[in-house]
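>>> My questions concern the predicted model and sequence given below.
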Amino acid sequence: MELLYLLCSIVFTSITSIFLSFLLPFHALLRRWISPRATLSSTTDGTEPISLYEGTVWHQRRHPVHHSFQYHVRYALIDLDRAPHAPPDHISADEARQITDTNGPILLLTIPPSVGYEQNPLSVYYCYDVEGSTKHLKKCIAEVTNTPWGERVSFIFNPHTDLVAKALHVSPFMDMLGSWNIKTNDPISGENLTISISVHHPEHGNYFTASLKAKKLCSSSQSDHAFFFWLMPHKVAVWIYWHALKLWWKNVHFVQHPRYTTPTYRDEAITRDQKLQCCGLSNDYRNLQQRGGNQSRLAENGSTNRLFRWRDAKWPWS
């Protein structure tokens, strides 16, 4: 039944995207007619509320078979306080500051929706503290979304390096026993942006690595973002499904979603993360409060806390 839902979703998304793609040139002309000046104006210091990045995502699996691939990707780094429109389906700058106990800018790295479709395996919030005229990257928030279910988990991590218990079923070819080793650089410190994630498994060791390496484009103020990101989410989804098919063809074991086999997997992820922290493998976290209703849980270990917030799958996957 889920396969049927998946096929119907793909067909519906394809038809909608084709129709909206034909309308893109008319929308572009209308925007230029209504507002001939660029809507994303730079500030006096020359910075822009949205920066555009181009780069490459690379995946490598080393167990039980070797499988690697890479694909071209485009991202937007959005200053949530200064962008003219808040990105849909993401937390606000004020909420990010409250969660991370910071007082400075909040930058969101994400792939914007394109012609009616959104696909973001990972979005990252860069949360800064300001002391006088100096701002430094203090914490990050990761939003991990799985395909095709559209479930999501968010959590705080130390950008320099951190080890976080795996809290979401991101792939039907991975179990839930691993931990994510994640780190990223400060995007405002230069033109290059990097994120790396490796999976540490109790039996297989460090058997999976994913990375993003991207370079900031010279200017985004004159760019038409609708054309720049045209079909970008669709391309990411195609790569995900295509390589999932390849792993199935290589006889990699299919892992059923833990909601069917281990309904308490979220609580177990919190327990595993507590153990990582108490053993000194994870950095200290401070969160102001538990948020997000009954799908939010606060992992507590003495004076250290890490916020996990889950969003359930939407229909028809729920």
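That came in fine, so what should we check first? Numbers count the residues shown, from 1 in each chain.

>>> C-alpha from now on. contacts and neighbour counts both.
OK.

>>> other SSEs contacting the longest helix anywhere in the chain?
Among all segments of the chain classified by DSSP state H, the helix with the greatest residue count is helix 2-34. When contacts are defined as 3 or more CA pairs under 8 Å, 6 or more residues apart in numbering; DSSP states H and E, helix 2-34 packs onto no helix or strand at all.

>>> what comes up buried for that helix?
Residues of helix 2-34 classed as buried: Thr13, Ser17, Ser21 (neighbour count, 16 or more other CA atoms under 10 Å).

>>> Quick one: classify Phe254 as helix, strand or coil.
Following DSSP: H, G, I helix; E, B strand; the rest coil, the label given to Phe254 is coil.

>>> Leaving out chain neighbours, which residue sits closest to it?
Counting by CA to CA, 6 or more residues apart in numbering, the nearest residue to Phe254 once its immediate chain neighbours are dropped is Phe173, at 5.2 Å.

>>> also this one, for the comparison:
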Amino acid sequence: MPSLVVGTVSHRRRTPMEHAFTHRHYQWLVDVDDLPRRRWPLSLLTRICARDHLDDGRLGGGIRGDLERFLARRGTTLAADDRIVMLTHARVLGHVFDPLTVYWCLAPDGGLRATVLEVHNTYGERHAYLLELDDRGRTRTDKQFYVSPFNDTRGTYDVRMHLDADRVAVTVALDRDGARVLTATTTGAIRQASRAAVVRTALRHLPMTWRVTALIRLHGVWLWARRLPIQPRSPHHQEDLR
């Protein structure tokens, strides 16, 4: 690490309207204590900043400091030699939008101490879920955060995660009233983040984070035009990230 995770993102909405897509996609897999440090102009494609995650690095210590405080308030203490592996988007040409960031907190022997799922919406809000994965990398957690204008905060997430030396996969499915509402999956192969690979991947996927933002809005307009009801939203309290 740092590495690229190159693959696809897919989304399938089942009710009250069918809608599905799959797009090419890439993210970064990084150690939060060893983030990419590339010179200009490559820095325009590789910057990962504390201000884009969790508590904005407000109290110091960068992303690791924010995550340590978040976990400590919930009864989990990280040791100094624990490693935090992060799946995320980097800023591309000054812009980032990161619908889903995952943190795996690993003990020196490779054991999993904690997993955190950070979700962002298009209203500039974010929320973090502390997950307790079983031996298969699965868990369920109540939805607490307004993400899509077409879903309120009711329901339960069924989460599946896979991380090994070659591949990353994260699936988040929303269940409500005994029915599956939607399923979102990001999956990809782990590749060395050489200078040539970063440039080649960025060119192939166009400005990635700009593209993510545009596609989310285009799919939203498609659903709105077909009269899928808009759900009311209440402002989210960022204290939940601290």
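Nice, I can see it. The model shown is predicted, which means the values in this text are computed figures rather than measured ones.

>>> TM-score of the superposed pair?
The TM-score (TM-score structural alignment, normalised by the length of the second structure) is 0.78; 210 aligned residues with a CA RMSD of 2.2 Å.

>>> how about Glu18 of the second structure, what's its partner in the first structure?
Mapped onto the first structure by TM-score structural alignment, Glu18 of the second structure lines up with His66.

>>> residues in contact with the closest residue to its match other than its chain neighbours?
Here the nearest residue to His66 of the first structure in space, its sequence neighbours aside, is Gln60; by CA to CA, 6+ apart that works out to 7.4 Å. Taking CA atoms under 8 Å, 6 or more residues apart in numbering as the contact definition, Gln60 of the first structure lies against His66, His67, Ser68, Phe69, Phe208, Thr209, Ala210.

>>> immediately after the helix or strand the fourth one falls within, which helix or strand?
Taking DSSP states H and E as the definition, one finds Phe69 of the first structure inside strand 67-79. Using DSSP H and E, the helix or strand that follows strand 67-79 of the first structure in sequence is helix 93-100.

>>> and that next one, how far from the chain's centre?
17 Å (CA atoms, centre = their mean, to the nearest Å).

>>> Just list what it packs against, helices and strands only.
Applying 3+ CA pairs under 8 Å, 6+ apart, we find helix 93-100 of the first structure packed against strand 106-110, strand 122-131, strand 134-145.

>>> Check what contacts the shortest one and list those residues.
By CA under 8 Å, 6+ apart, the residues outside strand 106-110 of the first structure that reach it are 75-81, 93, 96-97, 120, 122-128.

>>> Mind doing that once more with 6 Å?
Counting by CA atoms under 6 Å, 6 or more residues apart in numbering, the neighbours of strand 106-110 of the first structure from elsewhere in the structure are Tyr75, Ala76, Leu77, Ile78, Asp79, Leu80, Ala93, Ser123, Val124, Tyr125, Tyr126, Cys127.

>>> The first one pairs with which position in the second structure?
So the one you mean is Tyr75 of the first structure. Taking TM-score structural alignment as the alignment basis, one finds that Tyr75 of the first structure is matched in the second structure by Gln27.

>>> quick one: that match from Val102 of the second structure, how far?
From Gln27 of the second structure across to Val102 of the second structure, the span is 11 Å (CA to CA, to the nearest Å).

>>> These two: which is more packed in?
Neighbour comparison, Gln27 of the second structure and Val102: the larger count goes to Gln27, with 23 against 20 (by other CA atoms under 10 Å).

>>> Chain neighbours aside, what residue packs nearest to the residue most central in space within the first structure?
In the first structure, the centroid-proximal residue (CA atoms, centre = their mean) is Leu122; its distance is 1.7 Å. Leaving out its chain neighbours, the residue that sits closest to Leu122 of the first structure by CA to CA, 6+ apart is Val144, at 4.7 Å.

>>> Can you verify my assumption that the one you found contacts Val153?
Yes. The pair formed by Val144 of the first structure and Val153 meets the contact definition of CA atoms under 6 Å, at 5.4 Å.

>>> what's stretch 146-164 of the second structure in contact with?
121, 137-145, 168-176, 230-231.

>>> And it, what's buried?
Going by 16+ other CA under 10 Å, stretch 146-164 of the second structure has these buried residues: 146-149, 151-153, 155-161.

>>> Between all of those, which two are separated the most?
Farthest apart among these by CA to CA are Pro149 and Met161. That separation is 25.5 Å.
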